[in-house]
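Visitor: sequence first, predicted model second:
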Amino acid sequence: MKISARNVLKGKVKQITPGAVNSEVVIELPGGTEVVSVITKSSVETLKLEVGKEVYAVIKASNVLVAIE
């Protein structure tokens, strides 16, 4: 796999919460940090995602927001 995104994190699917159109996918990274992605239900099926499957979280964002209390 070759892509232009610089932020590629390898992990395992921890949880999939299906919805009518989109599904929430929780990816657990080494060390226990979790990344959550909302993708189409169709993409979950096409990628054959299931709990325990090794996947990559590919993060391509033009903005990163910082907030304080």
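Guide: Perfect, thanks for sending it.

Visitor: from here on, just use CA atoms for contacts and neighbour counts.
Guide: Noted.

Visitor: the residue nearest to residue 34 when sequence neighbours are not counted and residue 42, how far apart?
Guide: Nearest in space to residue 34, with sequence neighbours left out and distances taken as C-alpha to C-alpha, 6 or more residues apart in numbering, is residue 28 at 4.5 Å. From residue 28 across to residue 42, the span is 22 Å (C-alpha to C-alpha, to the nearest Å).

Visitor: okay, now the one to match up with it:
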Amino acid sequence: MKISARNILPGKVVSIVRGPVSTEVTLEIAPGVQITSTITSTSAQALGLKEGVQAYGLIKASSVMIGVDD
């Protein structure tokens, strides 16, 4: 697999919440560290996502915003 994203986070699928249009997928990328993504349900099915399966979180953003409390 070759992709242009610089941030590739390998992990294990720990939760899947399927909906008619979108599916929420949670990956555990380190002990106690999870990331969640919302993808189309069609994509989730095509990828064969199930709890316990190894997958990658790919993050590509043109900007990252930083904020602080007042």
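Guide: The structure has been received and is ready for your questions. Source: prediction; values computed, not measured.

Visitor: who's more crowded, residue 28 and residue 42 of structure 1?
Guide: Using other C-alpha atoms under 10 Å as the criterion, residue 28 of structure 1 and residue 42 rank with residue 28 on top: 22 against 12.

Visitor: list the residues that contact that one.
Guide: Contact analysis of residue 28 of structure 1 by C-alpha atoms under 8 Å, 6 or more residues apart in numbering lists 11, 12, 13, 14, 34, 35.

Visitor: if we can go back for a sec, what lines up with the residue nearest to residue 34 of structure 1 in structure 2?
Guide: When structure 2 is aligned by TM-score structural alignment, the residue opposite residue 28 of structure 1 is residue 28.

Visitor: from residue 48 of structure 2, how far off is that match?
Guide: 17 Å.

Visitor: that older thread, in a strand, the match of residue 28 of structure 1, correct?
Guide: Yes - counting by DSSP: H, G, I helix; E, B strand; the rest coil, residue 28 of structure 2 is located in a strand.
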